[in-house]
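# Provide a 3D model corresponding to the input given below.
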Amino acid sequence: MPDIIQLLPDSVANQIAAGEVVQRPASVIKELVENAIDANATEIVISIVDAGRTIIQVTDNGKGMSDTDARMAFERHATSKIRTADDIFSIRSMGFRGEALASIAAVSHTELKTRMAEHEIGTKISIKASQVESQTPISCPIGSTFTVKNLFYNIPARRKFLKTNQTEFKYILSEIFQIALAHPHIGFTIFKDEELYAKYPISNSKQRIVNIFGKRLEKGLLAIEGETSIVKISGFIGTPDLAKKNNYDQFLFVNNRFFRQKSYQHAIMRAYEQLIPAREYPPFFVFFDIDPSQIDVNIHPTKTEIKFVEEYNICQLLEASIKHALGKSNIVPSLDFMDTEDYSDMFAISKNATIKVPGIEVRADYNPFASDKMSHSTSEKQTTQGWEQLFEGFESKPAVTQQTFRSAINNNEEPESEPTNCIQIQKKYILTTGKTGLMLIDIKRAHSRILYEKFIAQLTQGQRPIQRTLLPIHIELSYTESEILQELLPHLHTIGFDIECFGKNSFVINGTPPDIEFSKVEDIIHSFINDYNERSESLQSDIQKAIARSMAKSSALYRNPIMQPDEMQTFIAQLFQCNMHAISADGLTAVVLLEYDEIFKKFNT
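From the prediction side, this is the model:
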């Protein structure tokens, strides 16, 4: 039997490595920009065409490379950063493994132009699928220019799985901004399809944050600092009023390298407890400066997952530092004694009711020491005899179980023909009678279902009329939100929104659908963006349902003023005209049923 195990050719091995290092165009840009930073560049220019599918170009003014280094840089495991295994645990540069350029060159047409300051002539090298096609002298500026064309041209399967240009560009921006935030001392210029997209000059950390995320953060950023023998923590956090329903503005860096760590994110959120609503997220930009020997950045190809030796202690310092910054700004949890709307009608007294003034009846001739003790003891015995039997079995038989209440979605339960028996509970629920039991309706969820089916019906009818705003409504978004909204604009116009771009990340709303309250427009736009970003691929296939769901969720009633009986009857009638009346617009239970049979059993067992 012949031998079957053999070494793979370098070109094949590089393609396999590219699967780990080069996952999409954003990965290429990350690796090339990090190389520019390691080359001590102070200005980096990034050009993207067709979301990186056609051209990616990164130009820097760093120290450049010699002829020999330029060719050697594309060999696997060729690096200037480390010499021994011990160097891996003291590395401070962005790249060090020597895999990126070899992986990029294996799946594209790659060209490098580079020159060192001490050389009058630079070098140009062209590589296709890991094979060097040419290397020639060339006149070029000091620094390096990497041009990557036709990414994944030789791996059709990988190219096929790239997402839309808008989505891929969003990933590209995310990588660029993660690096730009960590290096405010470097200027960044971005070109998109040969047009200037953004320019971020050399600045300080706070100004770089404002340049990227907009002026809405400028006045709400609080500086944090904390230092021990283990770590130094610095950066900025947002005031609670800047919290949003997404976490696009949350960044962690260690030694100027972006990373993700749930334990640190949880520590930050604990510091904001009772300061922000549930499921909202404050912006933060936190930098850790730590001895490289105390972390391991080599556990993941993208280097975004990092292990810390003193993770618990750092979490404690981080939480304390943020609480201190919030405290210095007089931002502390408040006790809202005025929020009594849930209980306002719990002890209501009629206006015409006669109120009896509390009083105490006193018997002047009463002598406690002269009373007949035996008469009292006899009375006690008479009242306590057999009391155990009255409550026998109550502890072993719970009054209400999970099976007692059932979702009305599991059956065809309907209200009575004229549901006159309606009670509103804590302004959140309606209790009414059905054919087979009592129904408890969640007002907000039920209203979202009513609105959802109404919006769906309207959307299928085509272009809708627009109600014009008296004054334009200005909204400012993050870069990620801005890209998503740009993609959604044609669909939003179809349903009656008139929204125009008003600068890099700013938009003006001139009109909305007729049934949208102007005060809720910004919340609805953010809801669109959040839903689309979380489930973009599935939403693209049925954008109308996605938009209708977001509009319904944002417009639904919450803690509605007290509803009159006729209003509740109309509300219930509208709900049960819906195709799926028992669930909300986003699939949550809206109606639960307590069957009459279950009630009978509870009182007859």
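# use CA for all of it now, contacts and neighbours both
Will do.
# and residue 559, how many residues sit next to it?
Residues near residue 559, counting by other CA atoms under 10 Å, number 13.
# repeat that for residue 395.
8.
# quick one: the helices in the stretch 451-600 of the chain?
Using DSSP state H, counting those that start in this stretch, the helices of the stretch 451-600 of the chain run over 479-494, 521-534, 536-541, 543-555, 565-575, 596-603.
# how about the ones you listed in TSV, adding mean neighbour count and distance to residue 185?
Below are those laid out as TSV (neighbours: other CA atoms under 10 Å; distance: least, CA to CA, whole Å):
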stretch	mean neighbour count	distance to residue 185
helix 479-494	18	21
helix 521-534	19	31
helix 536-541	13	35
helix 543-555	22	41
helix 565-575	17	58
helix 596-603	12	70
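# would JSON lines of those with distance to residue 108 be doable?
Listed next are these as JSON lines, based on distance: least, CA to CA, whole Å:
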{"stretch": "helix 479-494", "distance to residue 108": "27"}
{"stretch": "helix 521-534", "distance to residue 108": "29"}
{"stretch": "helix 536-541", "distance to residue 108": "26"}
{"stretch": "helix 543-555", "distance to residue 108": "34"}
{"stretch": "helix 565-575", "distance to residue 108": "57"}
{"stretch": "helix 596-603", "distance to residue 108": "69"}
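# compare with the first, here's sequence two:
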Amino acid sequence: MGNIQVLDDHTINQIAAGEVIERPASVVKELIENSLDAGAKNIWIRIEEGGTSLIVVRDDGNGMDRLDAEYAFKKHATSKIRIFDDLQTVNTSGFRGEALPSIASISRLRMATAAKDSKLGTRITIEGENEPNIEDFATPQGTKIEVADLFFNTPVRSKYLKRISTELQHIVKIVTIEAIRRPDVAFNLEHGERKIIDAPKSDLKTRIGVLLGNDAAKELIEIKGDSEDFQIRGFLTKPAISRRTTSGLYLHINGRPVQARNVCYSIKGAYGSLLHDGHFPLGALFIEIPKIDVDVNVHPAKTIVRIAKEEQVNKKIRVVINETLAEHALIAHVDLSGSKTSFDSITAANTKTKPRQLNNIDSLQQEFEVDFHQHDVKETNMPTMRPLALVENKYIVALGLDGVFIIDFHAAHERVMYERLKEQMRFKRIGTQNLLAPISLELSKTETNAFERMLSEINDMGFEAEKFGPSSFMIRGVPALLAGSEPERIREAIDDVVESGSMKSAEDRHQHMMYTVACHSALRAGDKLTMAQMEFVIREMESIPNPYACVHGRPTVMTITPNELDKKFKRSGF
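Just a heads-up that it's a prediction; the model follows:
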């Protein structure tokens, strides 16, 4: 007998099930996709013990007649495609014909289904690889599938399942993905007696609010763009609402939920420094590109796709998001729910407290009158406001037509200085201020080598630095923006520049130095501002393109609307 043999059906199904069904969440995903493809408008999901003991998915879709119900459990039997070329234009969620036979091969499964206007439905019961039991059954239009004892006949697989809470999290994620994808369909998820998700039919913005929370819902911006062979629709949060991972970002290509790491980073790149370092916005985007440019047949899970012109698509995404952000006042709302209101720390500009006085603060306007305003600058649509008071020498309280605004003046001024520095670099007009007392640096061998390699970059940034010994350097001048700072702040800035020498990328070093100069030349928390100086900070914010986040991605301004104050003071209805 030869060494190569054809595998029996049982082994083939077990292998296929291992690719398609990784955990209970995979079952839920496949069954929901079948319901959506069947035209369901309501989908009910019930699970027990994280889906390991029971998964029930019921819908009000088209249902199946007896013949289709029997064929549904045959390998690669599908209503979605007929020939290979159909894969180029497939519109349905599923198309491989693997899900139901794979699930049935590793569980105890029962399906009840009835087509529209049929007098009698069909019930099919399958236990692992046993022959199905098929019978007539009275059931309403739609399909109900019960999957019990998942992996009962593959104990090795069940051994690697995680805790119930972990498996439940994966199922919640899957239902969330599908519910965001189809806001026109109602979703209901229950775990035991506990209702986890109750998402009635709605529009996309409302659905995002139901599933991602009110904080995200209040800060959503509509994203909309069209060009040749490209369309993008959806909502993303303002920079103030973000996460360290892409878990709150739901991407769809031609209606299909996908994992697209490069697209996520393109979205992040469009926000630039408005986002906190390493963070991503929340929301959902629906991207339409020619179907022939997308390969959906990469993996049985169908969540990974290949895009033929990926860089072009990413560029178009960045342009649309960038332009949209530029059109909006990206001011987050202060969450007043459950917060305690205290005005004890609010100090008017003429307060008698004695915080640290600014060094040369009265010369602010003269100090910052570089050639910035001589060039065309795209102004923001930041609301007009006037300062009222200073809170703990950190926050400016201002009043505008849209309500009360709270400004973190260090973060705001840091952004102003960064935009000034960017503009000066664009026109190669960075000014240098000579120091009355040059600063001497004694560095380690590693720092010396790095600093020496960066010397030209450092001097291009407005510093005047030169080597003074084997491991020492003399700083004779600093960027003009730093000129009014105290000596210790200048020294801190230089130390931060030294730290950037460990960065491998020249672009990262350059960006770090720009952030450093902006941060150390900005007003600091604890500086006591006069009313005129607060006014100056606000006017400067209005003159730059991105005043809504500091260079580290922290928000610079938040608002409290009159409506929110009414709710807090329980004046609704008065």
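# TM between them?
Superposed pair, TM-score by TM-score structural alignment, normalised by the length of the second structure: 0.59. Supporting alignment: 365 aligned residues with a CA RMSD of 3.1 Å.
# whereabouts in the second structure does stretch 291-301 of the first structure align?
The aligned range for stretch 291-301 of the first structure in the second structure is 290-300, by TM-score structural alignment.
# need the residues that contact the matching stretch.
19-20, 87-89, 96, 229-230, 254, 302-309 (CA atoms under 8 Å, 6 or more residues apart in numbering).
# next one: stretch 217-235 of the second structure
Contacts of stretch 217-235 of the second structure (CA under 8 Å, 6+ apart): 204-206, 208-209, 236-238, 241, 283-290, 313, 317, 320-321, 324, 332-333.
# show me what the host helix or strand of residue 415 of the second structure is packed up against.
Assigned by DSSP states H and E, residue 415 of the second structure belongs to helix 409-426. Applying 3 or more CA pairs under 8 Å, 6 or more residues apart in numbering; DSSP states H and E, we find helix 409-426 of the second structure packed against helix 506-521, helix 531-542.
# residue 248 of the second structure is nearest to which of these?
Proximity of these to residue 248 of the second structure was assessed by CA to CA; the nearest stretch is helix 506-521, lying at 26.6 Å.
# longest strand in the second structure, please.
strand 432-442 (DSSP state E).
# ok, back up a step: return the set of buried residues in the helix holding residue 415 of the second structure.
Within helix 409-426 of the second structure, the residues scored as buried using 16 or more other CA atoms under 10 Å are 409-425.
# still on that earlier bit, any idea how far the match of stretch 291-301 of the first structure is from the middle of the chain?
24 Å (CA atoms, centre = their mean, to the nearest Å).
# name the residues of it that are buried.
291, 294, 295, 296, 297, 300.
# sorry, back to before: matching residues in the first structure for the next helix or strand along the chain from the longest strand of the second structure?
Downstream of strand 432-442 of the second structure, the first helix or strand assigned by DSSP H and E is helix 445-453. Using TM-score structural alignment, helix 445-453 of the second structure lines up with nothing in the first structure.
# give me the packing partners of helix 445-453 of the second structure, helices and strands only.
Taking 3+ CA pairs under 8 Å, 6+ apart as contact, the helices and strands that helix 445-453 of the second structure lies on are helix 487-499.
# what about the helix it packs on, distance to the chain center?
With CA atoms, centre = their mean, you get 33 Å for helix 487-499 of the second structure.
# what's the answer for stretch 488-495 of the first structure, then?
Relative to the centre of its chain, stretch 488-495 of the first structure is centred 23 Å away, using CA atoms, centre = their mean.
# okay, it sits on what stretch of the second structure?
With TM-score structural alignment as the criterion, stretch 488-495 of the first structure doesn't align anywhere.
# which position in the second structure pairs with residue 592 of the first structure?
Aligned by TM-score structural alignment, residue 592 of the first structure pairs with nothing in the second structure.
# surely residue 592 of the first structure meets residue 437?
No. Between residue 592 of the first structure and residue 437 no contact is recorded; they are 9.8 Å apart, counting by CA atoms under 8 Å.
# which residues of the second structure does the longest strand seen in the first structure align to?
As assigned by DSSP E, the longest strand anywhere in the first structure is strand 467-476. Across the second structure, nothing matches strand 467-476 of the first structure (TM-score structural alignment).
# quick check: buried residues in that strand?
467, 468, 473, 475, 476.
# now for these: which two are most distant?
Spatially, the most separated pair among those is 467 and 476, at 21.6 Å (CA to CA).
# endpoints of the match of stretch 291-301 of the first structure, how far apart?
The straight-line separation of the ends of stretch 290-300 of the second structure (CA to CA, to the nearest Å) is 22 Å.
# likewise for stretch 244-259 of the first structure?
End-to-end span of stretch 244-259 of the first structure (CA to CA): 21 Å.
# in it, what counts as buried?
244, 246, 248-259.
# okay, and which of those residues map to strands?
250, 251, 252, 253, 254, 257, 258, 259.
# how close does the second one get to residue 488 of the first structure?
Going from residue 251 of the first structure to residue 488 of the first structure by CA to CA gives 26 Å.
# then the last one?
When CA to CA is the yardstick, residue 259 of the first structure and residue 488 of the first structure sit 30 Å from each other.
# could you look up the SS state of residue 264 of the first structure?
Classification of residue 264 of the first structure by DSSP: H, G, I helix; E, B strand; the rest coil places it in helix.
# pretty sure it is touching residue 317, no?
No. Contact criterion CA under 8 Å: residue 264 of the first structure and residue 317 do not qualify, at 10.2 Å.
# which one is residue 34 of the first structure nearest to, not counting chain neighbours?
residue 94 (5.6 Å; CA to CA, 6 or more residues apart in numbering).
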